[in-house]
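J.: no sequence on hand, only this structure:
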């Protein structure tokens, strides 16, 4: 009986490949960083997707795959791989990302004249359900920012407040906030941050005075030395702060404040964009502040405003019931 994909990955972390294929995979991963400037996180995600496919192929073929095996792939095998990942619980969004990573790998192989196979182009991308961001209300966001300190150490409460203000007050992703150093943080009169976001895309993000003040309070209280080029935000033992700790703190706060389950750290970034749009900000400006590569990505926030407007209409307009 063939091993499951999870069994293969668990039992054989290195996943032995034909020598030519191993060299090709290593070359592609280097290309992602050196030539395309992809972030370490993107490279890790792409590597994971390709490893999962090669693990499936090893089980499917009964031997470690080589480049010749890749050239002989057909669309049926690709669909079988996607079906196995679907059975393992992957969503359509995750499957689409995995398929995109594999197409990128095969396009690189073809461009390098290493191998050629168009099977991945013959397989349709899984349809991703349309969804819109779920921001907090202005009142909900304010309750998080103005909450009273809890029983934890004062410096930890100050740290979490500073991080949350960076998400809501500057629209940063949590990874972007935790990548700040004392040299790049909005302190000492600096009110502009140079942020390196997804795909290595750089942008300027202004910081409100309340954000800078919160970071200043945290830095004064932090018991650990904060060197200029080291992580600004620290965990309880002094190491770099884990995103998971902010997520857990947010879970606790939303229970205390009666906020919905959709109140996550990333929801604060959505709230930043939605509340700016509600206040009359230009969509193109919001795109630049968020670091979106395409305006179509930012336009989803117009749908949030539309839904909110209709909800208010349904609740308040005397003729709403006749619609």
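T.: Happy to help now that I have it. For clarity, every value in this text was computed on a predicted model and none was experimentally measured.
J.: hey, let's count contacts and neighbours off CA atoms from now on
T.: Will do.
J.: which residues of the stretch 151-300 of the chain fall in strands?
T.: For the stretch 151-300 of the chain, the strands defined by DSSP state E, counting those that start in this stretch occupy 192-196, 202-206.
J.: then this one, side by side with the first:
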């Protein structure tokens, strides 16, 4: 059943590999728990409210917090729904949504340039192109790594495949386009339609972990916050556009959010930034 559940998530629900891995792990944990809790082969149809509470309490005992508990409950509901069983009604824990921490435009550029300067040859041009793309077009790092040579030649926009295989069109600033073209020209591996656009040193796909590691080192050298990550560049893209008057619906499309509520968090970011400016600049603040 767990294997069929994984196939269902991948094929029918078009979930990412990370979501599939997490939901399958939850399903396996639930079944293991029920073997001990029910004293035999797990019976999902007999799962009641008290059993579900006991499972979540056991997970709490493992040290998970509210956000992880809420994700665990969501995964259980999805698994039970796949099995044709109505999940017991249980309200999940309240999860306080954190406000993303953007970096300033100057910090974003300095970060990209610092990372590039630590590399020799074409890999420096590659890292500069990747980080400028994340900030200039608001891509998730997985979306950038998923680009192939089919994106070439570049124009004023870029078609990106995001979560659940949904495609969207994002703007490509001239500076970003020039950085990508400079990388492609310097890269020793010729671009191919079916091959990754961004290559590792040996020609394979560039791993997101390599980019995250390079950013982590650069932020230490530049004295930036620990929250300065590749994903923070996407937050900065959204926050800076909102500050320049872009409406939420347009921003939602650019970011590839399925729900407007995911985009609305940036209104809090922009308000928080405005208050910081006020406190620092107003003589009576």
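T.: Arrived safely, thanks for sending. Bear in mind the structure is a predicted one, so any value in this text is a computation, not a measurement.
J.: any idea what the TM-score is?
T.: The TM-score (TM-score structural alignment, normalised by the length of the second structure) is 0.92; 285 aligned residues with a Cα RMSD of 2.0 Å.
J.: in JSON lines, list the strands of the stretch 151-300 of the first structure along with mean neighbour count and distance to residue 292 of the first structure.
T.: Listed next are the strands of the stretch 151-300 of the first structure as JSON lines, based on neighbours: other Cα atoms under 10 Å; distance: least, Cα to Cα, whole Å:
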{"stretch": "strand 192-196", "mean neighbour count": "17", "distance to residue 292 of the first structure": "12"}
{"stretch": "strand 202-206", "mean neighbour count": "16", "distance to residue 292 of the first structure": "10"}
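J.: quick one, which of those strands gets closest to residue 59 of the first structure.
T.: Among the strands of the stretch 151-300 of the first structure, the nearest to residue 59 of the first structure by Cα to Cα is strand 192-196 (39.3 Å).
J.: where in the second structure does that closest one fall?
T.: Mapping strand 192-196 of the first structure onto the second structure (TM-score structural alignment) gives residues 157-161.
J.: and the matching stretch, how far out from the chain middle?
T.: Relative to the centre of its chain, stretch 157-161 of the second structure is centred 16 Å away, using Cα atoms, centre = their mean, to the nearest Å.
J.: and if you look at stretch 218-237 of the first structure?
T.: That offset, for stretch 218-237 of the first structure, works out to 24 Å (Cα atoms, centre = their mean).
J.: span of that stretch from start to end?
T.: End-to-end span of stretch 218-237 of the first structure (Cα to Cα, to the nearest Å): 15 Å.
J.: what do you get for stretch 238-249 of the first structure?
T.: Separation of the first and last residues of stretch 238-249 of the first structure by Cα to Cα is 18 Å.
J.: what's it aligned against in the second structure?
T.: Residues 203-214 of the second structure are where stretch 238-249 of the first structure aligns, taking TM-score structural alignment as the criterion.
J.: can you pull out the residues in contact with that stretch?
T.: Contacts to stretch 203-214 of the second structure, defined as Cα atoms under 8 Å, 6 or more residues apart in numbering, come from residues 115, 127, 141-142, 145, 189, 196, 198-200, 229-230.
J.: mind listing what's buried in that stretch?
T.: Using 16 or more other Cα atoms under 10 Å as the test for burial, stretch 203-214 of the second structure gives 205-206, 211-212, 214.
J.: stretch 114-133 of the second structure too?
T.: Quick answer for stretch 114-133 of the second structure (16+ other Cα under 10 Å): 114-117, 122-133.
J.: residue 69 of the second structure: which of those residues is nearest?
T.: Using Cα to Cα, those come closest to residue 69 of the second structure at residue 131, 32.9 Å.
J.: surely the closest one and residue 112 touch.
T.: Yes - between residue 131 of the second structure and residue 112 there is a contact at 5.5 Å, judged by Cα atoms under 8 Å.
J.: helices of the stretch 1-150 of the first structure, start to end?
T.: Applying DSSP state H, counting those that start in this stretch to the stretch 1-150 of the first structure gives helices spanning 5-11, 19-34, 40-61, 67-71, 75-87, 92-111, 138-145.
J.: how much does the third one deviate in direction from helix 75-87?
T.: Computed with axes from the mean of the first three to the mean of the last three Cα atoms, to 10 degrees, the direction of helix 40-61 of the first structure lies at 110 degrees from that of helix 75-87.
J.: other SSEs contacting helix 40-61 of the first structure?
T.: Packing partners of helix 40-61 of the first structure (3 or more Cα pairs under 8 Å, 6 or more residues apart in numbering; DSSP states H and E): helix 5-11, helix 19-34, helix 92-111.
J.: out of these, nearest to residue 48 of the first structure?
T.: Taking Cα to Cα, helix 92-111 is the member of those nearest to residue 48 of the first structure, at 8.8 Å.
J.: what's the local residue count around residue 313 of the first structure?
T.: 14 (other Cα atoms under 10 Å).
J.: so who does it touch?
T.: residue 320.
J.: quick one: map residue 119 of the second structure onto the first structure.
T.: Residue 119 of the second structure maps onto residue 152 in the first structure, by TM-score structural alignment.
J.: quick one: its match from residue 169 of the first structure, how far?
T.: Relative to residue 169 of the first structure, and taking Cα to Cα, residue 152 of the first structure is found at 24 Å.
J.: tell me, how many residues neighbour the nearest residue to residue 230 of the first structure once chain neighbours are set aside?
T.: Of all residues not flanking residue 230 of the first structure in the chain, residue 181 sits nearest, at 5.5 Å (Cα to Cα, 6 or more residues apart in numbering). Residue 181 of the first structure has 17 neighbours, counted by other Cα under 10 Å.
J.: correct me if wrong: residue 181 of the first structure contacts residue 219.
T.: No - with contacts counted by Cα under 8 Å, residue 181 of the first structure stays clear of residue 219, the gap being 11.1 Å.
J.: on that earlier part again, among the contacts of stretch 203-214 of the second structure, name the buried ones.
T.: Counted by 16+ other Cα under 10 Å, these give 115, 127, 141, 145, 189, 196, 198-199, 229-230 as buried.
J.: buried ones in stretch 9-28 of the second structure?
T.: Neighbour-count burial for stretch 9-28 of the second structure flags 9-10, 14-15, 20, 23-24, 26-27 (criterion: 16+ other Cα under 10 Å).
J.: no wait, stretch 139-158 of the second structure
T.: Residues of stretch 139-158 of the second structure classed as buried by neighbour count (16+ other Cα under 10 Å): 139-141, 144-149, 151-152, 158.
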